[in-house]
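In: this one's sequence-less:
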């Protein structure tokens, strides 16, 4: 059974491992920013189509014991590369890792590239073209602890690119990170989902896709596995048709608030691009005043509010979080809530007891996802009347 590696962001590894098991993978082993697993070729195609948490899927083809230039060259040269080049005219090599023998990735990549070129030239008498800018196929070598493992790209361009983000706000979350945050929040996929700081709408769109059971990769034009020798069009079309048949109508209230008008317009454009018009409700409203109304049953609030590394000056943020805490305790009793932040200082102004917290990375920024249960006792809710917007 083929072996694969799924790449992702820091903090998502265990969630991705769970997702891969759900999608049919075996021998699942989380690593740093990656998960190793095994599955059939067809299951790997299904994973590419469905995964919400992986950014890339690579297929393992060669393991080289040793890290010297000679051993890596001989190990790569000895593999039968010809089947991968029957549909490939141009390729590129990525190299990850260094050691005493391979002191920079460029040198390591050159060794692997030379071995593949020599292999194909010996087999066909022709030299394949190399182009880092627009390759048909990407081959990645990963050097770690004296072993060089070589992979062939299976998924293609980053899987976080769902194709619906026409534009973005000032501090966007990548789609796979948004999906990971939603999963870590504990949302059941069925109850009400509210984002008080919806920005360009990424959390809302990912939540709606989860509720509708829509495969995240349906809008992608092509995956790299079409270049692999085992690929059969009719089998992939059957996998895709099955995914389309499993989609359901929206069955939860998915609600977003955003105070800035032009940012809300971006959210509307992205929602339309995702084909989710009518499935997500939006309102231009300040988060410190936003309420959903009594007809919306308590569910989950999942939001990425402004924090120090992002938007807003410190005085504005202090006022925002104090007022936000009052709104939450007044109008969101019995809700679950998960908020992103860089550290807990601002969240202390909410005057709420946190339940759990988890570490993630948003690009280069270390962030926390802090969870709360807004119980009646926690909120100490008085006789506060709220005005509904929906």
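Out: Sure thing, it's come through. What you see is a predicted model; the values in this text were computed from it and never measured.
In: from here on, just use CA atoms for contacts and neighbour counts.
Out: Will do.
In: from residue 93, how far out is the most far-flung residue of the chain relative to its centre?
Out: Within the chain, residue 125 marks the point farthest from the mean C-alpha position, 41.8 Å out by C-alpha atoms, centre = their mean. Computed as C-alpha to C-alpha, to the nearest Å, the residue 125 to residue 93 distance reads 21 Å.
In: hang on, residue 361 in a helix?
Out: No - under DSSP: H, G, I helix; E, B strand; the rest coil, residue 361 falls outside any helix and is assigned strand.
In: ok, and what's touching stretch 282-301?
Out: Applying C-alpha atoms under 8 Å, 6 or more residues apart in numbering, the contact partners of stretch 282-301 are 187, 191-197, 253, 255-261, 264, 320, 323-327, 331-338, 386-390.
In: ok, now stretch 236-245?
Out: Stretch 236-245 is touched from outside by 42, 45-46, 49, 214-215, 218, with contacts defined as C-alpha under 8 Å, 6+ apart.
In: show me the contacts for the closest residue to residue 82 other than its chain neighbours.
Out: Among residues not flanking residue 82 along the chain, residue 120 sits closest, at 6.1 Å (C-alpha to C-alpha, 6 or more residues apart in numbering). By C-alpha under 8 Å, 6+ apart, the residues touching residue 120 are 81-82, 126-128.
In: residue 120 is in what secondary structure piece?
Out: If you go by DSSP states H and E, residue 120 is part of helix 105-124.
In: the closest residue to residue 141 other than its chain neighbours: which element?
Out: Spatial nearest neighbour of residue 141, excluding adjacent residues (C-alpha to C-alpha, 6+ apart): residue 150 at 4.2 Å. Counting by DSSP H and E, the element that carries residue 150 is strand 147-153.
In: contact partners of that strand?
Out: Applying C-alpha under 8 Å, 6+ apart, the contact partners of strand 147-153 are 57-67, 72, 76, 137-143, 224-225.
In: helix or strand right after it?
Out: Taking DSSP H and E, what comes next after strand 147-153 is helix 175-185.
In: that following helix packs against which elements?
Out: Secondary-structure packing of helix 175-185 (3 or more C-alpha pairs under 8 Å, 6 or more residues apart in numbering; DSSP states H and E): helix 13-22, helix 202-212.
In: alongside the first one, take a look at this:
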């Protein structure tokens, strides 16, 4: 039986896996090189490799190798091959030429010289010449020029072998099928599947991991779905041999699918992506064995329909190429780590990513790392044993809380008076805080005019805003009182001074509210709980913390009523209300704000709750302008504009007293017939236009949107519910 020398080409990083694969397929001799493997065997091995390889892009049959110092030598070396034994004059062919040299400086020129040599040689023997076809050629010829030598091969594959034939639809950044197969092999999936372990992908995209995993578990040849291979129109093709090998593969598939396959399941937040994955799985004829559901990461739990054998959670999350996206993804990765520890003890986690630094946020320690290339992007597969690891990054929140014991100091009379008021307020709020499980609240709001600050508690941190003193107050007296505040706070609240942030509140102009404060320490954002949602606050870098505490009751009201609703959040700030709506089960949310800073913050808030942007759209726009062209209909709308804004990003100036009627009328055009708009602002002197009462059902709900901690200052905001008549 004739022996042939073959070359299987693959992406960089897969060579050792491909070497093991061709040996398992029966290669007599084999050796790996960069981006491929040389191996030898009979023709059946070449066919079998095309049919069964999960890793190669091409299987080539080298016909000649020679030195190339000129275009003439290229022509002569190609013409030395007996092409009439391989190509019929009636066949079409295409030359794939790669590489250049000082003699062949252009791949198109190299392909042209190769084509001329082939056509001339066939015509010399048969009197006829074959034709070139750029689309669907009968035969593909591969020429690789490197280091002054050319290797001319017959392409037995035809179209690249990673194209199995099942992936008709794909997401934004799909993994190639052979790369997905390599990740599965590196993750130990064949061994996991053999013991019945499950595979779950919480961000499955177009389902490539799922289909490749199912084909491995069921012993299905990857090439069975392909319409054709390059060797089928080769003059030396042995069709009987090929049909025998194909029938063997079909029988192995039949036997494989009769077995009890392990659970293979995928989730994704994007319904369109799930639909595409479903079509791919149906095309692969694996829809009885692979299950899909639309789920956000926050809903990621072990399936409950049956007891699963612990296996692997394997996923390829977004990489976050833009800074804002990468920062938000850090919270998404952290959330994934939390879900794994809570829901999947005893399992493995495999993360394939082009941004491995994000994996530090998982709080897990990788026991194995593999470098692979996703196209030209150097990527890594990191493997974690969930049941044996502890969070690698321990934060203050992970440590048992101990009350801070302040040093004994003698307070001045003023500081003692301020401390006494703080303790009194804390005592008055204690029962309510415990009953409502509130951990972030306003403790003090200029209760004593001479101590004109707002004191907000965020777990065991304190945020202090000093109101700018009027001109009538002596500056030295104001400084003295602020020092007394600083002296009293750690004593009164048993809070570490390092956990207290001090700021001065003053009227903002332009974009100053969005900008970082000068000379501020950089702290990691603090995650706080509000109802069922986690929200991120920054007590240090910006004037505002990212969370308006006075709107807590309204946000929780939205969360309670959002299930199945379409929610719009105008002047959304950090989108905390949108997060509450999403956590409450909103069908989708749309959040609009001018500030990129705040929208990036919103991305982090969503990610902190395991929520992506597929159902939670963020729009950077001037809300007044956005409303002029907005489409769609919403069941719940929150409209919480600033009192005044003259940002450079706006076309004009927003004065809420002057403009609110027009703003509300524009917004009401987007409100469903039975929907509700919540309109709020914090202008103390604000008066709602009486005309709005004539056009709509308007109810002042300010009192019911003020919790106990804000009832001392009932002008902190105004709030109305507005409905269509």
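Out: Perfect, I can see it now. What you see is a predicted model; the values in this text were computed from it and never measured.
In: report the TM-score for the pair.
Out: Overlay of the two chains. TM-score (TM-score structural alignment, normalised by the length of structure 1): 0.92; 381 aligned residues with a C-alpha RMSD of 2.1 Å.
In: so where do the strands sit in the stretch 551-700 of structure 2?
Out: 566-570, 588-593, 616-620, 634-639, 644-645, 654-655, 671-681, 696-700 (DSSP state E, counting those that start in this stretch).
In: and the third one, which residues are buried?
Out: Meaning strand 616-620 of structure 2. Neighbour-count burial for strand 616-620 of structure 2 flags 616, 618-619 (criterion: 16 or more other C-alpha atoms under 10 Å).
In: go on, the last one?
Out: Judged by neighbour count (16+ other C-alpha under 10 Å), strand 696-700 of structure 2 contains these buried residues: 698, 700.
In: that strand corresponds to what range in structure 1?
Out: The aligned range for strand 696-700 of structure 2 in structure 1 is empty, by TM-score structural alignment.
In: packing partners for that strand?
Out: Under the contact criterion of 3+ C-alpha pairs under 8 Å, 6+ apart, strand 696-700 of structure 2 touches strand 718-724.
In: for the strand it packs on, what is the distance to the chain centroid?
Out: Mean-position distance between strand 718-724 of structure 2 and its chain equals 36 Å (C-alpha atoms, centre = their mean, to the nearest Å).
In: for the most centrally placed residue in structure 2, helix, strand, or coil?
Out: The centroid of structure 2 falls nearest to residue 318 when counting by C-alpha atoms, centre = their mean (3.5 Å). Using three-state DSSP, the three-state assignment for residue 318 of structure 2 comes out as coil.
In: show me what contacts it?
Out: 329, 353.
In: counterpart of it over in structure 1?
Out: Under TM-score structural alignment, residue 318 of structure 2 pairs with residue 306 in structure 1.
In: quick one: the strands in the stretch 251-400 of structure 2?
Out: 264-268, 290-294, 309-315, 348-353, 368-374, 377-385.
In: hang on, residue 483 of structure 2 is in a strand, isn't it?
Out: No - read with three-state DSSP, residue 483 of structure 2 is helix and lies in no strand.
In: how about it, what's its match in structure 1?
Out: Aligning on TM-score structural alignment leaves residue 483 of structure 2 without a counterpart in structure 1.
In: now do residue 483 of structure 2 against residue 144 of structure 2, distance only.
Out: Look at residue 483 of structure 2 and residue 144 of structure 2: by C-alpha to C-alpha, they are 77 Å apart.
In: so these two - more neighbours on which side?
Out: Using other C-alpha atoms under 10 Å as the criterion, residue 483 of structure 2 and residue 144 rank with residue 144 on top: 17 against 12.
In: how about the contacts made by residue 136 of structure 2?
Out: Under the criterion of C-alpha under 8 Å, 6+ apart, residue 136 of structure 2 has no contact partners.
In: tell me the residue in structure 1 aligned with residue 98 of structure 2.
Out: Counting by TM-score structural alignment, residue 98 of structure 2 lines up with residue 96 in structure 1.
In: oh sorry, the question was meant for residue 229 of structure 2
Out: Under the alignment (TM-score structural alignment), residue 229 of structure 2 pairs with residue 223 in structure 1.
In: residue 355 of structure 2 now?
Out: In structure 1, the residue paired with residue 355 of structure 2 according to TM-score structural alignment is residue 343.
In: list the buried residues for stretch 175-189 of structure 1?
Out: So for stretch 175-189 of structure 1, counting by 16+ other C-alpha under 10 Å, buried means 175-185, 187, 189.
In: scratch that, stretch 274-284 of structure 2 is what I was asking about
Out: For stretch 274-284 of structure 2, burial by neighbour count (16+ other C-alpha under 10 Å) applies to 274-282, 284.
In: what range does it cover in structure 1?
Out: By TM-score structural alignment, stretch 274-284 of structure 2 lines up with residues 264-274 in structure 1.
In: swap in stretch 428-440 of structure 2?
Out: Counting by TM-score structural alignment, stretch 428-440 of structure 2 has no counterpart in structure 1.
In: once you drop chain neighbours, what's closest to whichever residue in structure 1 pairs up with residue 41 of structure 2?
Out: In structure 1, the residue matched to residue 41 of structure 2 (TM-score structural alignment) is residue 39. Spatially, and ignoring its direct neighbours in sequence, residue 39 of structure 1 is nearest to residue 25 (5.1 Å; C-alpha to C-alpha, 6+ apart).
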